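1. task: produce atomic coordinates for the following.
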Amino acid sequence: MTHSGSCHCGRIRFEVDGDIGSALSCNCSICQRKGSLLWFVPRAALRLLAPESDTASYTFNKHVIQHRFCPTCGIHPYGEGQGPDGDAMAAVNIRCIEGIDLAAVPVTHFDGRSK
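-> Next comes the predicted model:
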């Protein structure tokens, strides 16, 4: 299934392929503040419909995850990094995906604060 999403103002638009079986809620210093619900997919499953140059990026701690956000509205629709196997991954904020029932998506809580 292909899902469409965007930041609030629409400057950052994307499509992502896959079935949203669950999401992750992390309590690390940035995720807790953003309130993201993350769905991890191979990076190839995420297609930007706007130029990557329209995004801004923030890194912290080990500087291995590119937290992508819109410089206009400030919304964080996705992040990029590598999975445990070394493959490129995307962490899509499902709160930015159109037409899904967030209450129907099982959420796993991850203690990123302790990592």
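2. drop to CA atoms for contacts and neighbour counts, all remaining ones
-> OK.
3. how about residue 73, what does it touch?
-> Residue 73 sits next to 7-9 when contact means CA atoms under 8 Å, 6 or more residues apart in numbering.
4. which of these are buried, as a ChimeraX select command?
-> In ChimeraX, a selection of the buried entries from these looks like this (16 or more other CA atoms under 10 Å):
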select :7,8
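5. just the contacts of residue 73 now: which is nearest residue 97?
-> Checking these against residue 97 by CA to CA gives residue 7 as the nearest, at 9.0 Å.
6. now the nearest residue to the closest one once chain neighbours are set aside: how far from residue 87?
-> Distances taken as CA to CA, 6 or more residues apart in numbering put residue 75 closest to residue 7, at 5.4 Å, once the chain neighbours are dropped. Applying CA to CA, to the nearest Å, the value for residue 75 to residue 87 is 25 Å.
7. same deal with residue 99?
-> Distance from residue 99 to residue 87, counting by CA to CA: 29 Å.
8. how about residue 101?
-> The value you get for residue 101 to residue 87, if CA to CA is used, is 29 Å.
9. and this one, please, so the two structures can be compared:
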Amino acid sequence: MSGARPRQRLTGSCHCGAVQFAITTDFPELTTCDCSICARKNALMVKVHESDFELLAGDDALTEYRFHTMTARHFFCSTCGIYPFHRKRVTPDFVGINVFCLDDFDPAGIPVRATIGKGMD
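-> Predicted coordinates:
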């Protein structure tokens, strides 16, 4: 067993602070993805259920991008361009959070799993 952390609530934001959010998770693992967009944005993500995600501010500042099957919904701040989160393709009731957007968060010691997005139909 990976020794998951206790559940905690953390806040995060884009670079300019227009988009602000909170999540609750125990960080069982972090993921990377090799699909064409994830490889370019180089994010390290944690998956949380939509009930553990709260958009605190910035709904009007978000720009949405979809491609390929048009299922996954990638969100970016329209002011600073940062990717804070996305709605997942395979599990659309989950949100993939860019952990580098979390306040005072250190990902050290959390297992990282590489996911294969490039080969998805």
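10. would you pull the TM-score for this pair?
-> Remark: TM-score between the superposed chains equals 0.90 [TM-score structural alignment, normalised by the length of the first structure]; 113 aligned residues with a CA RMSD of 1.4 Å.
11. just to revisit the earlier point, from the contacts of residue 73 of the first structure, pick the one nearest residue 111 of the first structure.
-> Taking those together and measuring to residue 111 of the first structure by CA to CA, the closest member is residue 7, at 25.9 Å.
12. correct me, but that closest one touches residue 13?
-> Yes. Assessed by CA atoms under 8 Å, residue 7 of the first structure is found in contact with residue 13 at 6.8 Å.
13. tell me which stretches of the first structure form helices.
-> Remark: helices assigned in the first structure by DSSP state H are 29-34.
14. just give me the neighbour total for residue 75 of the second structure.
-> 19 (other CA atoms under 10 Å).
15. then residue 114 of the first structure?
-> So residue 114 of the first structure, with other CA under 10 Å, has 7 neighbours.
16. mind telling me what it corresponds to in the second structure?
-> By TM-score structural alignment, residue 114 of the first structure lines up with residue 119 in the second structure.
17. what's the match for the residue nearest to residue 7 of the first structure in the second structure?
-> Using TM-score structural alignment, residue 75 of the first structure sits opposite residue 82 in the second structure.
18. wouldn't its match be in contact with residue 63 here?
-> No. Between residue 82 of the second structure and residue 63 there is no contact under CA under 8 Å: 10.2 Å.
19. quick one, what contacts the most centrally placed residue in the second structure?
-> Geometric centre of the second structure, nearest residue: residue 97, 1.7 Å, by CA atoms, centre = their mean. Shown in contact with residue 97 of the second structure (CA under 8 Å, 6+ apart): 45-48, 84-86.
20. next one: residue 109 of the first structure
-> With CA under 8 Å, 6+ apart, residue 109 of the first structure has these contacts: 24-27.
21. got JSON lines for the residues you listed, with distance to residue 33 of the first structure and neighbour count too?
-> Below are the contacts of residue 109 of the first structure laid out as JSON lines (distance: CA to CA, whole Å; neighbours: other CA atoms under 10 Å):
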{"residue": "24", "distance to residue 33 of the first structure": "14", "neighbour count": "19"}
{"residue": "25", "distance to residue 33 of the first structure": "11", "neighbour count": "19"}
{"residue": "26", "distance to residue 33 of the first structure": "10", "neighbour count": "21"}
{"residue": "27", "distance to residue 33 of the first structure": "8", "neighbour count": "18"}
